[in-house]
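Enquirer: below are the sequence and a predicted model for it; my questions follow.
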Amino acid sequence: MGSVDGLISGMSTSSVISGLMQVEAAPQTALKAKVATQQKVVTAYQGINTKMKALLTASKALVDPTAWKGGVATSSSDAATATTTSSGAQSGALSFRVNKLAAAHAVVFNSTVAATTDTIMSGSSFQIDVNGTPKTVNVTDTSLKGVVDAINKTSDLGVKATAFQVSPGQYTMQLTSTTTGSASTFDFTSGGNPFTLGAEQIVSTGADAELLVGDPATPLKVTSSTNTFKDLMNGLTVTATKVQQPTDPPVTVTVARDNEGIATKVQAMIDAANQALSEISSQTKNKSGSVPGGPLAGNSIMSQVASNVLNTVSGGTASNGSYKDVGIELTRDGQLTFDKAKFIAALDADPEKTQALFIDTAQTDVTLKTGLADKLSGVADTATQTNTGTLSRLITSGNDAITDLNHRVDDWDVRLQARQATLQKQFGAMETALGKLKNQGSWLSGQLASLG
């Protein structure tokens, strides 16, 4: 039944019902407030979880022993370039001369036709012997253009064709291997040259690239079918770019420890730890005067997570010295500092000892490892593991609580709708009753007036 504002009583029954419903809805309003508070708590946990996952990623980048090996390659000459293909590249130096560059096999024909549509062969196929393997090319159009198309469309042939104009109205063809190296050579099989384009002339012979190492009189020869020599040293790729003259100095390629790169990874780990600590501090701060506290104010579990991060540094390592020796210290306000120059100096002076401060390769039990990266990785992993991590469980528990509260809010919707309907019915009945009373009063007044 709808509202009947002021029909008989003159009162705003809808306003009265609205006021009563606000009182009735107080428990639901309280539940909604709890939902909002719980959502802030879950969001806070999620923010800390994100920062701790970033710390896990950054620390794992240093837990990998290959991150501490050689990684920067340099070349002394523009005759060759050098790059490392993995973080585990072998440190060291190698000298050599670039004696040959890799070449693709190519031939051209010394006669021409007047147009690319002119016929240059008879029959419907021919064979090309590619590095000792005969391969058949089927031809349906025996013109110069048709033969070029047939060669280029033959899969796995290893040879491509090009028709080109020698002079106005004079066309011929070049065949070129699709790869370089001595294995790229090709020739026609026993059937011979099938084309009416004259004799074939070698443009270039397929050849391997060649480096000479050692005594110039009796050098060791290092060959590659391309100009790229992969794993010339472990993790090192060298690319030859030009042939050297006998009087040119040899190329010296050096692979050195990537101290800058390692320092950058350490800085990233320290930054990630500080960001996680700052996030925990922000979310757990207590109210101060008019400044509100964080959603997790006074949360002892999160305070313990922060302590676990800080203790990885304050605890040090009994066997390898202090983290201060490699530029890492704690500040009074609960942050970590990193002195990059001090770290690089320590790494230069004693690479093994410096590495041991971050990763404990001797210990197989993860929980007993003493390296800083090991410990930070363990703290972050314990906090963020899916389903079992401290933060993961708190987030799941918080979301479950929100779901339960929302169900209770929904239940109140049903109860309040029923209550509102009851109030509307009651007030409607009241107006109806008042209407009857008014009618009776009017009748009585009329009767009394007739008696007078």
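Expert: Okay, I see it. Numbering: from 1, shown residues only.
Enquirer: going by C-alpha atoms from here, please, whenever you check contacts or count neighbours.
Expert: OK.
Enquirer: quick one: the helices in the protein, in order.
Expert: 13-24, 26-63, 144-153, 259-284, 300-314, 340-349, 351-356, 372-384, 390-451 (DSSP state H).
Enquirer: check it against this one:
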Amino acid sequence: MSSITIGGIMSGLDTTSIIDKLVAVEGNSQTLLKNQQTAQQSAVTAYTGLLSSVGNLAQQVGDLAKTSAWATVSATSTSSSVTATATGRTASSLTFDVTGLAAAHTLISGSTSSSTGATVASSGSLTLTNTATGKATAIDVGNGTLAEVVSAINGAGAGVTATAVQTSPGVYRLQVASSTTGDASKFSLSGFDNGYAMNTLTDGANAKIQVGSGQYAYTVESSTNTFSNVATGISFTVSKKEDGVTVSSTVDGSSVADKISSIVTNANNLLASIAKNTAWDSTSKTGGPLLGSSTVRSLQQSVLSIVAGAGAPGLSVTAQGQLSFDADAFKTAFVKDPTGTAALYGQSSTFDANGPISSTATVSNATSKTRAGTYDVTVSSSAKAETWQLVQPGTGIVGRLLTLNQGAKSVSYTVTADDTDMAGAAASFNKKLAEAGINVSASVDGNGNMVLTSTVAGSRNTFTASIDGGGTATRTLAGADIAGTIDGLEASGIGNILTLPPDADSGAAGLSIDVEATQADINSVGGAIGSITYKPGVAQQLESLFEQMSDSSNGELVQAQNTANSAVKTLQTQIDNWTTRLDAYKETLTKKFTAMETALASLKAQSTSLSQYFNSSSSSSSSSSSS
């Protein structure tokens, strides 16, 4: 006798198994939904991986696109007394003899005084004459004592410094030195009493180097010991006379090549991931989680298209759909043409000025929305650097407290006797300002007043200044930002930078331009200074592509991932609904089969009862017949 489960105890059927199978058949639709959800979850995971790769690449190519930061040139000198600094991307070399050093013109009195209180200029006035320009400055020396002469000269702001030097006990001479070096530092000082004439202690002189020898040798001079424009791309400072010095600058693109190589490796990993996630396996008849995704296919084709069309030295596309980088080819091209090679990787711009003006404009930044093109630039007002003038009180600059506040930063300086004059005070104040990280420079104007000027134009670099003791501090020019348009649309100004908003209805959206324009130029052309042509290089184009794809608000990859995430949630709702439906279906089947079993049990009971009844009746009949 076969085994019968409890579920079909009356019918002899395995009703539990029958119900499960019927529910499973009905649940095929839910199984399909679960499979679809698994596929969408795999797509979400794949998109997450791609977004991570794209985000990292966007940062890498963005850094590469900033070609102004490429560290590619180094400078060397064959002499420890000559320091060389690279100033561009050009390889150069220069051999020369240092034949003279720069010197500040210095005078010393021919006569001596027994004390600083001795009278040396009883007329009460001296005249200082600049030999180069012929400009004469009258200096009031009061009673004309040596001490008064020193104080008056130092307070005149005439570009010289006076000192009473004690050459031996009780013996004083007046020494006056120019604050600058070079031939142009020469001056004369007259008005002293008879017998107290000033003699030349040191002749103001330019530094000199001689390049070459013989008939075609030439000499170059500098008012300081620094030469900046002799050899292209290199600056050098001399400190002693010496023969046969060679300074040179070398262009080396190795560090940049390493960066590009790293980017190519990561880009190839991205392309390989796209290929894997979109592949179809004909053997297993299965596809990758992103099979059929037009978004990732577009990303793949765009990367390859940008690189193939850029013409960037050393960078190419293989027949297998990968990127290839030849570091040697890049370095060779870079050494030959550093500026042109950098432009092919980063960005380039040209400016066409309207008329004979000196205004210039260069692209300082662009966004993923900026398109290559030529755009008109107009400027209604130029950027201005905040400027203040400090006028010392009649009692002089020594002991005066100078204060400057810029934002949260503040610098105070009390002028000491060591500063001697306004020029010295300006030099000391400049040191304090630099230590505080304040972009303000102190100088002295032709009237001997201190001028404080922001080194960065614009409203963000304004400041306030003061001087105590009866001096006056006056703002002579308020810092202001540039104002103008790009492509006919109003641009925002920060310092000298004009920027078009990223959402502007223009191909120049997000373009930032560094403009140098004088108000005279602006007025002469009615503000229409010219047009700028922008061309992104391969790194800039890739950065734009990757930013477009990964933008958190409307990036194509992000939107595709969001769509997959939404599908997962929608499918989960449908799966949950099917679970409820199948539970109800199972409950219905169970009730029906239970009802069937119950009916069968009732019929069986009735059958048994009838059988017993008929059997009983038959027995009674048989007994009666026997009687």
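Expert: That came through fine. Given the structure is predicted, the values throughout are model-derived calculations rather than measurements.
Enquirer: separation between residue 37 of the second structure and residue 43 of the second structure?
Expert: 10 Å (CA to CA, to the nearest Å).
Enquirer: more neighbours: the two, which one.
Expert: Between residue 37 of the second structure and residue 43, residue 43 has the larger neighbour count (other CA atoms under 10 Å), namely 24 against 21.
Enquirer: please report how far the corresponding residue of the first structure for that one lies from residue 172 of the first structure.
Expert: The alignment partner of residue 43 of the second structure in the first structure, by TM-score structural alignment, is residue 41. Look at residue 41 of the first structure and residue 172 of the first structure: by CA to CA, they are 79 Å apart.
Enquirer: rewinding a little: spit out the contact partners of the match of residue 43 of the second structure.
Expert: By CA atoms under 8 Å, 6 or more residues apart in numbering, the contact list for residue 41 of the first structure reads 295, 296, 398.
Enquirer: so which of the helices of the first structure is nearest residue 100 of the first structure?
Expert: Comparing the helices of the first structure against residue 100 of the first structure with CA to CA, the closest turns out to be helix 144-153 (28.8 Å).
Enquirer: the second structure: matching residues for that closest one?
Expert: Alignment note (TM-score structural alignment): helix 144-153 of the first structure is unmatched in the second structure.
Enquirer: would you mark the buried spots in stretch 307-315 of the second structure?
Expert: For stretch 307-315 of the second structure, the neighbour count (16 or more other CA atoms under 10 Å) marks 307, 308, 310, 312, 313, 314, 315 as buried.
Enquirer: again, but for stretch 401-412 of the first structure
Expert: For stretch 401-412 of the first structure, burial by neighbour count (16+ other CA under 10 Å) applies to 401, 402, 405, 406, 409, 412.
Enquirer: where in the second structure does it fall?
Expert: Using TM-score structural alignment, stretch 401-412 of the first structure corresponds to residues 567-578 of the second structure.
Enquirer: mean deviation of that stretch from the first structure?
Expert: Once fitted to the first structure, stretch 567-578 of the second structure is off its aligned match by 0.9 Å on average (mean CA distance after the TM-score superposition for the first structure).
Enquirer: list the contacts of the spatially most central residue of the second structure.
Expert: Per CA atoms, centre = their mean, the C-alpha nearest to the average position across the second structure is that of residue 66, at 7.4 Å. Residue 66 of the second structure makes contact with residue 346 under the criterion CA under 8 Å, 6+ apart.
Enquirer: what lines up with it in the first structure?
Expert: By TM-score structural alignment, residue 66 of the second structure lines up with residue 64.
Enquirer: if I look at that match, how far off is residue 358 of the first structure?
Expert: 10 Å.
Enquirer: repeat that for residue 364 of the first structure.
Expert: 15 Å.
Enquirer: how about residue 28 of the first structure?
Expert: In this view, residue 28 of the first structure and residue 358 of the first structure are 54 Å apart by CA to CA.
Enquirer: those two: who's more crowded?
Expert: Higher neighbour count among residue 28 of the first structure and residue 358: residue 358, with 25 against 20, using other CA under 10 Å.
Enquirer: the more buried one matches what in the second structure?
Expert: Residue 358 of the first structure maps onto residue 345 in the second structure, with residues paired by TM-score structural alignment.
Enquirer: my guess is its match meets residue 535, correct?
Expert: No - contact between residue 345 of the second structure and residue 535 fails when scored by CA atoms under 8 Å: they sit 10.6 Å apart.
Enquirer: alright, that wraps it up for me.
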